[in-house]
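[1] Pasted the sequence and its predicted model underneath.
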Amino acid sequence: MAPHSQEVTSQARCPDGIGLVLLDLDGTVLRGSSMVSRPVRDALLRCHNAGIALAVSSGRPYRMVPRVIRRLGAMDYYVCTNGSAVSDGSGRRIFSQGMTPELALKIMGLVAHLQPGWNAFVNDRGYAEFRNHSYMLGAISSGDMRSSGVSLMVFLRFVLSGLTGTGFRDVLSIRRVVSRAKRVDKLGCSFSSSGRADEAQRILLESGLAEVARMNARELEITTSGVDKGSGAAWLGRHLGVGKERMVAFGDGANDLPLTSAIGCFVAMGNADKQVKAQADDVCPAVSDDGVAQWLNAWLDEHDL
């Protein structure tokens, strides 16, 4: 569906009430790498105090969710690694749908000839090869990563935070990490060119083994078939007894698109990619204008909450 407008509207607003709000992080709730503005923080707490369940919906594992989010006192659940893991507000995992090591290695083998740089998320920890970092820096310098003004900051935070145990751990071989894991929550890979990423995406989709989110011209995020942010949101809705028509989600990237069929109202950020806006039910102002806060406060005001 096409978005209603760039303004906050009263349409597509869950007329029967909102029971669950799912929130992407980078480019949606977070400004820069780890800042939540006061208006967004206050709006989230207002929802929480009104009895609306709030959940992070992120490609990150729980350990890589910024402390500023975990310490808000508003998040009830965390749908992480593109839907493969769901944790409660304390970080205790309550649902998993990751891939087996055997499947992960098979997926990696399908595109090995394209020489990707790999990262993997296992047990809420992120691991990355140096080649992955190198390719991503190359994508930033060439302009292949979406120019949101935060891509470099977010990337560097992920890498440097490995020193504190909250970010990527550098390893020589992701295959070795994967082969020793019990389950793999998510794979990620980057390439030396957009052409190689195109080919990898085609191969993986045709295999039927994986869901693939194209994050930018050179980067893919990979989960097992049938697992994405939409499936994670659907599980949480069933867990809470909240119907999809009472679920709202905010996002700005390709890995948010599966939410559009899993919930009642998907709201694209004003800074989102065109393809994301084109499939959204509504569009709110950009993260720099506190779009999440504007949308939620307007809905809460309309319902005297």
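    Received it, and whenever you're ready, just let me know what you need. Numbers count the residues shown, from 1 in each chain.
[2] going forward, measure contacts and count neighbours with C-alpha atoms only.
    OK.
[3] now the helices: where do they sit in the stretch 151-300 of the chain?
    Assigned by DSSP state H, counting those that start in this stretch, the helices in the stretch 151-300 of the chain fall at 151-160, 174-180, 194-207, 229-240, 274-279, 291-302.
[4] Touching the last one from outside, list them.
    Looking back up the chat, that one is helix 291-302. Residues outside helix 291-302 that contact it (CA atoms under 8 Å, 6 or more residues apart in numbering): 8, 10, 13, 28-29, 39-44, 47, 250, 269-270, 284-285.
[5] Let's see the ChimeraX selection covering just the buried ones among those.
    Buried subset of those, written as a ChimeraX selection, criterion 16 or more other CA atoms under 10 Å:
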select :8,13,28,29,39,40,41,42,43,44,47,250,269,270,284,285
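[6] another one to put next to it:
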Amino acid sequence: MSEALTDWVPRLVALDIDGTLLVPDPRGASVEEVTEPVRRAVLAAAASGAHVVLASGRAPLSMAGIADALGLTELVRDRTGERLHVVASNGSVVFRHAPMEVVEEVTFDATDAVRVVLGHVPGAAVAVEEHGIGYRVNRLFPEGELDGEMIVTELADMRLDAVSRVIIRDPDSTSEDFVHLAKQLGLQGTNYFIGWTAWLDLAPDGVSKASGLEWVCADLGLDRSDVLAIGDGRNDIEMLGWAGHGVAMGQAPEVVRSAADEVAPPVQDDGAAAVLGRWFA
């Protein structure tokens, strides 16, 4: 697809959030503000008729807030009378907004995987999503890292046998520590994604942003060749390789950039706006 972009126009634009639309602070957390050039570019794509789909590891509650803050929810509703498709929890959850309605959710039994990981990092915090509310956690996460309410719950009471996503966070480790740990453990039957910090997302096997977007494309009658995807993290690798044209942000790790068809300017330079401006005025 990258060799034939002259006549190609994306019909669906899949956008990661953190590090793509939002600029990360030095701790790795994102500043909850989209720059004006990026906001205008996203809205221009939606106004043109392209389906703009936010695709993130974030929970639905957080992603709905980002869509609202962008003005995307209102624009799509006013233009089409329809609701946004949003791919959340690294593809485990697809919902329409607003109002929020989960239309597809893949769950798995994370009990053994959590037990194995905690055997190596016993002091780590564990979180399980409570859609529309926040998270159940065995201990509090660092301030600002989770949206919504944190409900402190004993690990044995978290009902890990049917979850769409589990977060494991160890402030005393690094992302590279978790990369090494995940390779050591294998985690058979479980997919995993590693963030910028020591943050490990456990997900159902075979589930990724790409699988969530595949569901959206089927619902809309589109093909993966119609999709422009932009992202910057390890959890974007499947999506960038799956899409008709995958774009990695300039600050992305090499393993992410190598999975994409092209590399955009970094998020600090409004790279997503530069890419979107090629097709959408």
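    Done, it's in. All figures in this text were calculated on a predicted structure; none of them were measured in a lab.
[7] quick one on the thing from earlier: okay if I get the helices of the stretch 151-300 of structure 1 as TSV plus mean neighbour count and distance to V111 of structure 1?
    Conversion of the helices of the stretch 151-300 of structure 1 to TSV gives the following (neighbours: other CA atoms under 10 Å; distance: least, CA to CA, whole Å):
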stretch	mean neighbour count	distance to V111 of structure 1
helix 151-160	16	24
helix 174-180	17	13
helix 194-207	16	6
helix 229-240	20	24
helix 274-279	18	26
helix 291-302	19	38
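[8] Distance to E221 of structure 1 added to these, as TSV?
    Output for the helices of the stretch 151-300 of structure 1, formatted as TSV (distance: least, CA to CA, whole Å):
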stretch	distance to E221 of structure 1
helix 151-160	15
helix 174-180	15
helix 194-207	10
helix 229-240	12
helix 274-279	16
helix 291-302	25
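[9] what about those helices, which gets the closest to S96 of structure 1?
    S96 of structure 1 sits nearest to helix 229-240 of all the helices of the stretch 151-300 of structure 1, at 9.2 Å, using CA to CA.
[10] How about residues contacting that closest one?
    By CA under 8 Å, 6+ apart, helix 229-240 of structure 1 touches 20, 22, 57-58, 79, 82-86, 243-244, 247, 255-263.
[11] Give me the distance between the closest residue to L204 of structure 1 other than its chain neighbours and Q115 of structure 1.
    Nearest in space to L204 of structure 1, with sequence neighbours left out and distances taken as CA to CA, 6 or more residues apart in numbering, is A210 at 6.4 Å. Separation of A210 of structure 1 from Q115 of structure 1 (CA to CA, to the nearest Å) stands at 19 Å.
[12] Would you mind telling me which of those two has more residues around it?
    For A210 of structure 1 versus Q115, neighbours defined as other CA atoms under 10 Å are more numerous around A210 (22 against 13).
[13] Structure 2: which residue goes with the more buried one?
    By TM-score structural alignment, A210 of structure 1 lines up with T190 in structure 2.
[14] what do you get for R67 of structure 1?
    In structure 2, R67 of structure 1 lands on G65 (TM-score structural alignment).
[15] and the gap between its match and L54 of structure 2?
    Counting by CA to CA, the gap from G65 of structure 2 to L54 of structure 2 is 11 Å.
[16] So which of the two has more stuff around it?
    L54 (24 against 13).
[17] for I94 of structure 1, helix, strand, or coil?
    Following DSSP: H, G, I helix; E, B strand; the rest coil, we place I94 of structure 1 in the strand state.
[18] so it sits right up against S87, yeah?
    Yes. Using CA atoms under 8 Å, I94 of structure 1 is in contact with S87, at 5.3 Å.
[19] Which of the two has more residues huddled nearby?
    S87 (21 against 12).
[20] mind checking which helix or strand that one is in?
    strand 85-88 (DSSP states H and E).
[21] and that strand, how far from the chain's centre?
    14 Å (CA atoms, centre = their mean, to the nearest Å).
[22] which residue ranges form the helices in the stretch 1-150 of structure 2?
    Here the stretch 1-150 of structure 2 has its helices, by DSSP H, counting those that start in this stretch, at 36-47, 60-70, 72-80, 111-120.
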